[in-house]
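Engineer: no sequence on hand, only this structure:
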């Protein structure tokens, strides 16, 4: 089948010009929304701090100041020092880096898994649908901490990438069910029926015609999942299931600093404050995307 024929089968909803115009209109609407602009500005500032901050720090990641254990913020140590004399500013910036990466990667992995599982289940139905939804329901009902308790001893030394995949495995199920429902509706559209009549493979129909037409849902879901992954990583770190040394995240720093937050508050409040600001900024952008892409959103103002 020729590409021209396939584009014709896709219908006007998939034409490049209309899609480009739709995204241009979306970008203009987002930039006209105050909370989205504020959220984006804060996110850009946090990303710049995370990657440029360590370059301006007078202390390295593994360096210790043996003359300043648990020292309060000063000209030498902008955020103070911890129990071992390490510079908290440098640790916090590196932890912010890793938390942002974990949030982005976990959100992307979660959305990909949910999109593929939901789309294939909704398109094929029958045995495929029953099998995939059985797995989805199983992940929904199993206690997450039970899964972590079983897998953690095996995976704890495998690095943060494996931890990201573990987070994704705990977050994809609800979105997969939404994608399945939308796929059942989209598969009956004229452009999908035309593509099927012209001999386009089922896999190509799913990837080229069905999933792109629910991109608004997937984009909003991925954005919200960034903050969800960061919060989940923080909670897991507090209970000892998070990223392991020498890696640090905001979650692991908060878990460590919480034990001495009253006596040495700088070991806890700087990383906690950055976490709160990061999650709020992501949620501002996510809310703006949801309102722009869902005309019936109740939060539209």
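Structural biologist: Looks like it arrived, so ask away. Model, not experiment: these values are computed from the prediction.

Engineer: only C-alpha atoms from now on, for both contacts and neighbour counts.
Structural biologist: Fine.

Engineer: who's in contact with the residue lying farthest from the centre of the chain?
Structural biologist: The outermost residue of the chain relative to its centre, with distances by CA atoms, centre = their mean, is residue 67 at 39.9 Å. Neighbour list for residue 67: residue 85 [criterion: CA atoms under 8 Å, 6 or more residues apart in numbering].

Engineer: and what of residue 277?
Structural biologist: Residue 277 touches residue 42, counting by CA under 8 Å, 6+ apart.

Engineer: let's bring in a second one:
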């Protein structure tokens, strides 16, 4: 009596859950396994996060509007219409967001303010990410006295009042220009990322692949940024999105208080500050820039949530 061998391709033997990778038959080499890369799995998981995808679309639209502000805005941001002073939203003259105290089209000012706020937020996130990554990597890799000194600097920045540091830096660096505002804010918010990168580097510096790189003669800089840094890309990317959201809100708050971008350059926070002086009767002067700020901050935060889930290695099996 011969034993019957089950067909390996029978549907009855198919796995109950998804399998990692794809199988493909090749006439030249037989059965091959075509594995997806880590970034391929991350992309799949990210696009399953519906809020993150919608937020990404909104952020792309906002970025395009900011880049092509001159072509999209119906008026210049400092162009006056003395026939419509503090006018509510109307189709007359295509003042869809109304006008401000000087008769300037508010839709145009919100569009140009969006460009300013996004530019400052991107600058802040970039500078803070680079600074936090370098400081955290050096502290975590070397440890000892270098780690202690750098972490005491981080603690000092954390305990000093934010507005006090901002005022001091403003006196020396000047204020009012988007570039200067971005640099000042970046110098104050990089410390959180430095702590995260330091923690990852502390856990990696005794790993076998690091010891192998040292044995192969690699220098400290190469080991840190060629071998260890790729393992921190996930936390860095997620934190950078949170820095962008924080920078949008901080810039808006600073401009509202008068420490940020100064006239005539429009910024969303500055628009809210100017509109608040008119009271509740001119509701559109506060509502429209406020809604834009909220949507920007929420969109970036949802994108950060999607990236965090997508780059979590424990989620890989679900892809």
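Structural biologist: Noted; the coordinates are in hand. These numbers come from a predicted model, not from an experiment.

Engineer: TM-score them against each other, please.
Structural biologist: After superposition, the two chains reach a TM-score (TM-score structural alignment, normalised by the length of the first structure) of 0.88; 281 aligned residues with a CA RMSD of 2.1 Å.

Engineer: before we move on, the earlier item: quick check: the aligned residue in the second structure for the residue farthest from the centre of the first structure vs residue 278 of the second structure, distance?
Structural biologist: Matched to the second structure by TM-score structural alignment, residue 67 of the first structure sits across from residue 83. For residue 83 of the second structure, the distance to residue 278 of the second structure equals 18 Å [CA to CA, to the nearest Å].

Engineer: cool, residue 146 of the second structure as well?
Structural biologist: Taken as CA to CA, the span from residue 146 of the second structure to residue 278 of the second structure is 53 Å.

Engineer: what does residue 213 of the second structure give?
Structural biologist: Distance from residue 213 of the second structure to residue 278 of the second structure, by CA to CA: 64 Å.

Engineer: and residue 145 of the first structure, how many neighbours does it have?
Structural biologist: If you count neighbours by other CA atoms under 10 Å, residue 145 of the first structure ends up with 14.

Engineer: roughly how far does the aligned partner of it in the second structure sit from residue 156 of the second structure?
Structural biologist: Aligned by TM-score structural alignment, residue 145 of the first structure pairs with residue 163 of the second structure. With distances taken as CA to CA, residue 163 of the second structure is found 14 Å from residue 156 of the second structure.

Engineer: please enumerate the helices of the stretch 1-150 of the first structure.
Structural biologist: All helices of the stretch 1-150 of the first structure, identified by DSSP state H, counting those that start in this stretch, fall at 3-10, 16-31, 34-56, 88-124, 126-141, 144-155.

Engineer: residues near the nearest residue in space to residue 310 of the second structure that is not next to it in sequence, how many?
Structural biologist: Excluding the flanking residues, the one nearest residue 310 of the second structure by CA to CA, 6 or more residues apart in numbering is residue 42, at 4.5 Å. Neighbour count for residue 42 of the second structure, taken as other CA under 10 Å: 22.

Engineer: what's residue 42 of the second structure aligned with over in the first structure?
Structural biologist: Match for residue 42 of the second structure (TM-score structural alignment): residue 26.

Engineer: was I right about that match contacting residue 294?
Structural biologist: No - between residue 26 of the first structure and residue 294 there is no contact under CA atoms under 8 Å: 11.1 Å.

Engineer: for residue 55 of the second structure, see how far away residue 89 of the second structure is.
Structural biologist: From residue 89 of the second structure to residue 55 of the second structure the distance is 27 Å (CA to CA).

Engineer: the more surrounded of these two?
Structural biologist: Each of residue 89 of the second structure and residue 55 has its neighbours counted (other CA under 10 Å); residue 55 has more, 22 against 16.

Engineer: give me the aligned partner of residue 132 of the first structure over in the second structure.
Structural biologist: Match for residue 132 of the first structure (TM-score structural alignment): residue 150.

Engineer: if we ignore the residues flanking it in sequence, what's nearest that match?
Structural biologist: Nearest residue to residue 150 of the second structure, sequence neighbours excluded (CA to CA, 6+ apart): residue 139, at 6.4 Å.

Engineer: just residue 76 of the first structure next, same as before
Structural biologist: Distances taken as CA to CA, 6+ apart put residue 58 closest to residue 76 of the first structure, at 7.5 Å, once the chain neighbours are dropped.

Engineer: how about residue 50 of the first structure?
Structural biologist: residue 93 (4.7 Å).

Engineer: per the alignment, the one you found corresponds to what in the second structure?
Structural biologist: So residue 93 of the first structure corresponds to residue 111, using TM-score structural alignment.

Engineer: cool, residue 219 of the first structure as well?
Structural biologist: Under TM-score structural alignment, residue 219 of the first structure pairs with residue 237 in the second structure.

Engineer: what's the neighbour count on its match?
Structural biologist: Considering only other CA under 10 Å, residue 237 of the second structure is surrounded by 16 other residues.

Engineer: would you mind getting the average deviation of the helix or strand where it lies from the first structure?
Structural biologist: Per DSSP states H and E: residue 237 of the second structure is located in helix 233-257. For helix 233-257 of the second structure, the mean deviation from the first structure after alignment is 0.8 Å (mean CA distance after the TM-score superposition for the first structure).

Engineer: how near is the aligned partner of residue 103 of the first structure in the second structure to residue 222 of the second structure?
Structural biologist: Alignment note (TM-score structural alignment): residue 103 of the first structure maps to residue 121 of the second structure. Distance, residue 121 of the second structure to residue 222 of the second structure, using CA to CA: 30 Å.
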